[in-house]
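> Sequence and predicted structure are below.
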Amino acid sequence: MSENASNELTVGQRFFRELTTGGTALTLLSILLAMLIGAVLIVVSDPDVQGTAAYFFSRPTDTLLAIWESASSAYSAMFAGAIIDFDAASVGDALIPLADTLTYATPLIGAGLAVALAFRAGLLNIGAQGQILIGATLAGLVGFGMDLPAVVHIGFAVLAGFLGGAIWGGIAGFIKAKTGAHEVIVTIMLNHIAALLLAYLLTTQLFRREGQAAPISPFVADSAALPRFFDGSRLHLGLFVVLLAAVYSWWLLSRSTMGFRFKAVGHNPHAATTAGISVGRSYTAVMFIGGGLAGIAGASQVLGTESYLSTSIAGELGFDAITVALLGRSSPIGTVAASLLFGALRAGAVTMQAQTGTPIDIVLVVQSLIVLFIAAPPLVRAVFRIKVRAASPMAAEVGGKAA
């Protein structure tokens, strides 16, 4: 295709070409391949399939039917637990699985954005876990420790969560900028410090719930609790907060001067320095903002989902956020989509295990396989026989000049 013809492609045509030959296609095929392997694992672990396999050569149809029944029932149950339950008694009950998916995805979006934003600046933010914990701690403290009007209380609590995560992330960025210490080591150590700090605070009189031996905080005040959308579900207003954070992240990276600096530093810090961009300042700023996004995720957990602080308030969110950012290819839109996928897998896995007896660990294997295939594009191309699109002469010329 000539250069002029390429320029004349419509938006739809460019989108279709990217969907079928670019990174989007590899992502979708990676998910498909992981789901197929997951189906194999479901079938192999099914006792009914194992039983019919013993007489496969005399009655092969029994084994084939058992294989189909095993895989289809497991994934049908996962769909019913993650998207919509057609057997529910009412429309509200039918949509509860979708609400559960969105509830699981809400903190993942915020934490995933924190990791993705750092990736774009060339940093490996492994500290989202600690940033979530500190954000949740400060948001919880404002939530149960202050008496304010409802709207003001929620705003102050979310802001406290943002500032807590931002300060924790900014510390890592500042150390990286001033000393050159590797951000992976610094953020991992800060994760441990945050976890131990929260564990200690929950033993103090300020944070510990009266009359409870377990290390848990008082419930956040009703005026600070993020409103839930309907009864029977934990889905709350935090979903809109993290979606607004995603919109801000997109604007930051695509439309702002600061975002341009972040991407320039991530692409080539030496060239960015030559162009007059302060690499150290960019490192500190991107970790500050990213930490704040993770802090919002922590605030959504304590103000919306759990309603109180505990040592397990963050779960494994910080580490799942790394996976989500990788799957989303470090873009805000991709991170949101990846978070929704992982939220659906987590919500559906519970129903799948309850209805079919399929081990919930298979979902964890599927998640790991998705990331593995995302990280190995040649493998996916080889499986599906996808040819690598040749670069245009102009792209090759620009690439040669850049080299």
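Nice, thanks for sending it over. Residues are numbered from 1 along each chain as shown.
> can we go C-alpha only for contacts and neighbour counts from here?
Fine.
> Show me how far stretch 214-232 is from its chain's centre.
23 Å (C-alpha atoms, centre = their mean, to the nearest Å).
> what's the answer for stretch 265-285, then?
Centroid separation for stretch 265-285 versus its chain: 27 Å, with C-alpha atoms, centre = their mean.
> repeat for stretch 212-229
24 Å.
> which residues are contacting that stretch?
Here stretch 212-229 makes contact (C-alpha atoms under 8 Å, 6 or more residues apart in numbering) with 140, 143-145, 147-151, 153-154, 157, 199, 202-203, 207-210, 234-238, 300, 302-304, 307-311.
> try this one side by side with the last:
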Amino acid sequence: MSALRPLPRWADVVLLPLLNLALAFIVSGLVVLGIGHNPFMAVWAIVTGAFGTGYGIGYTLYYATNFVFAGLAVAVAAHGGLFNIGGNGQAYVAGLGVILVALALQDTHWLLIAPLAILAAAAFGGFWAFIPGWLQAKRGSHVVITTIMFNFIASALMIYMLNRVLKPAGVSGPESAMIAETGRMPKLGQFFAPFNYTPVNFAIFLAIAALIGVYVLVWHTRFGYALRVMGQNPTAARYAGISNSRMIMLAMALSGALAGMVAVNEVLGVQSRLVLDFMGDVGFVGIAVALMGRNHPIGIAFSALLFGALYQGGNELQYVISGLDRTVVVIIQALVILFTGAMEGLFRPGLQRTLMLFSPEQSAEALERATVKSES
């Protein structure tokens, strides 16, 4: 029997993730059925909660914006053969850069504050990721270990900053001063009535620009080519004259800068101040987003939208179906991560065999075998 051929690009990027996603939802449906509820009603409640109203769409896009940044941060590192799981810490420290710029320019219009805040977020987040990159490139420390430890360091640092440095007088909670109204990133609800009372803001356009920018950088620049070569074969990259240590540090810095954009969305666009744990678990969800999106900006965009819908739909689920709450959505998310990440190759051999049956080469071989058999 002939060896299995690699999947075509379209099947690997589109068809295989869809099959894994379908399996995740089927198993999720069985879980919902097992606890005594109609799985079709649960899915319908999630879909309508996420996309049924302008309010739901606004929240879905707000969550998706964060997931795009986090997913791109993981993807850029992954193309270089690196696994950055420190997105939470990088976004957290980037919030410090955003709030320092916003408070320093308190009486300035947001059109001036926003570009400087973006640069500050990129610098702070990039620096926080550069250190683990430097440790791996120069000292041999693995970024998986250092990035996750830097999450804890970032948490301790921000607790200190919010309680001892940034907290204004008369405020009891650990938070910074509020950003002036003129300095905040405008919300889309100010221009599109259906998005009223939702947190989606102009940072969504920054997310779109990041998707385009990462695509161009990774697939249409010398840096991107060197990054992908290093990720696929570090030894070949070194013999080709690529400095792996330099690429590791640059890739991690860029990854951290992208994670830092979460702070622009949250601090400048939503919270209007720096608060504890504003980023939630977005850094870890970004890993699932990147895995499901095959580390490609187009895939990440759709994957981020799916996870945004699950978050928003899950929040609405408990109000629609009594006895079901967001825990069900956490189960769905876990199954999506399981089947699109850890078990992403489950359908691969079967899909390869199926596509080979319809390939011209296979058809020619079958015709040749039939001819030989008839002649004999």
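Looks like it arrived, so ask away. Remember, predicted model here, so these are calculated numbers, not experimental data.
> And the TM-score, once the two are fitted together?
Put the two chains on top of each other and the TM-score (TM-score structural alignment, normalised by the length of the second structure) is 0.87; 344 aligned residues with a C-alpha RMSD of 2.1 Å.
> Which among the contacts of stretch 212-229 of the first structure count as buried?
Buried by 16 or more other C-alpha atoms under 10 Å: 140, 143-145, 153-154, 157, 199, 202-203, 207-209, 234-238, 300, 302-304, 307-311, out of these.
> how many other residues sit next to residue 64 of the first structure?
For residue 64 of the first structure, the count of nearby residues is 15 (other C-alpha atoms under 10 Å).
> That one matches what in the second structure?
Matched to the second structure by TM-score structural alignment, residue 64 of the first structure sits unpaired.
> dump the residue contacts of the residue most central in space within the second structure.
Closest to where the C-alpha atoms of the second structure average out (C-alpha atoms, centre = their mean) is residue 71, at 2.1 Å. By C-alpha under 8 Å, 6+ apart, the contact set of residue 71 of the second structure is 285-290, 295, 300, 304.
> switch the cut-off to 6 Å
286, 289-290 (C-alpha atoms under 6 Å, 6 or more residues apart in numbering).
> what's the counterpart of residue 78 of the first structure in the second structure?
Checking TM-score structural alignment: residue 78 of the first structure goes with residue 46.
> returning to that earlier point: so of the buried ones among the contacts of stretch 212-229 of the first structure, which ones are in strands?
Among those, the subset assigned to strands under DSSP state E is empty.
> Sitting in helices, which of the residues you listed do you find?
Among these, DSSP state H puts 140, 143-145, 153-154, 157, 199, 238, 300 in helices.
> Go through these and name the one nearest residue 96 of the first structure.
residue 238 (16.8 Å; C-alpha to C-alpha).
> Would you quantify the distance from the closest one to residue 108 of the first structure?
Using C-alpha to C-alpha, to the nearest Å, one gets 11 Å for the distance from residue 238 of the first structure to residue 108 of the first structure.
> my guess is residue 88 of the second structure is in a helix, correct?
Yes - assessed with DSSP: H, G, I helix; E, B strand; the rest coil, residue 88 of the second structure lies in a helix.
> Nearest residue to it in space, please, no chain neighbours.
Among residues not flanking residue 88 of the second structure along the chain, residue 283 sits closest, at 4.5 Å (C-alpha to C-alpha, 6 or more residues apart in numbering).
> What's the local residue count around the counterpart of that neighbour in the first structure?
Using TM-score structural alignment, the equivalent of residue 283 of the second structure in the first structure is residue 318. Per other C-alpha under 10 Å, the neighbour tally for residue 318 of the first structure reads 30.
> Pretty sure residue 318 of the first structure sits against residue 126.
No - judged on C-alpha atoms under 6 Å, residue 318 of the first structure makes no contact with residue 126 at a distance of 7.7 Å.
> Spit out the residues that contact the two alike.
Joint contacts of residue 318 of the first structure and residue 126 (C-alpha under 6 Å, 6+ apart) do not exist.
> if we can go back for a sec, secondary structure element holding the match of residue 283 of the second structure?
helix 317-327 (DSSP states H and E).
> Packing partners of that helix?
Applying 3 or more C-alpha pairs under 6 Å, 6 or more residues apart in numbering; DSSP states H and E, we find helix 317-327 of the first structure packed against helix 91-120, helix 332-356.
> could you redo the last one with a cut-off of 8 Å?
Under the contact definition 3 or more C-alpha pairs under 8 Å, 6 or more residues apart in numbering; DSSP states H and E, helix 317-327 of the first structure sits against helix 91-120, helix 128-145, helix 332-356, helix 361-374.
> buried set for stretch 211-220 of the first structure?
Applying 16+ other C-alpha under 10 Å to stretch 211-220 of the first structure flags 215-220 as buried.
> If you could redo that for stretch 326-335 of the first structure, that was the one I meant.
Under 16+ other C-alpha under 10 Å, the buried positions of stretch 326-335 of the first structure are 326-335.
> Trace whichever helix or strand residue 134 of the second structure is part of over to the first structure and give me the residue numbers.
Secondary structure assignment for residue 134 of the second structure, by DSSP H and E: helix 110-139. Helix 110-139 of the second structure corresponds to residues 150-179 in the first structure, going by TM-score structural alignment.
> And stretch 174-187 of the second structure, by the same measure?
Counting by TM-score structural alignment, stretch 174-187 of the second structure sits on residues 215-228 of the first structure.
> End to end on that stretch, go ahead and measure it.
For stretch 215-228 of the first structure, by C-alpha to C-alpha, the gap between its terminal residues amounts to 26 Å.
> Kindly report the same for stretch 136-152 of the second structure.
19 Å.
> Stretch 135-143 of the second structure now?
8 Å.
> Buried ones in that stretch, by neighbour count?
For stretch 135-143 of the second structure, a neighbour-count test (16+ other C-alpha under 10 Å) marks 135-137, 143 as buried.
> Please tabulate these in JSON lines, including the columns distance to residue 257 of the second structure.
Listed next are these as JSON lines, based on distance: C-alpha to C-alpha, whole Å:
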{"residue": "135", "distance to residue 257 of the second structure": "18"}
{"residue": "136", "distance to residue 257 of the second structure": "18"}
{"residue": "137", "distance to residue 257 of the second structure": "18"}
{"residue": "143", "distance to residue 257 of the second structure": "16"}
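> can you tell me which of the residues you listed lies nearest to residue 40 of the second structure?
Nearest member of those to residue 40 of the second structure, counting by C-alpha to C-alpha, is residue 143, at 42.0 Å.
> looking at it, residue 234 of the second structure is touching residue 241, isn't it?
No - Residue 234 of the second structure lies out of contact with residue 241 (C-alpha atoms under 8 Å); the separation is 10.8 Å.
> So which of these two has more stuff around it?
residue 234 (19 against 9).
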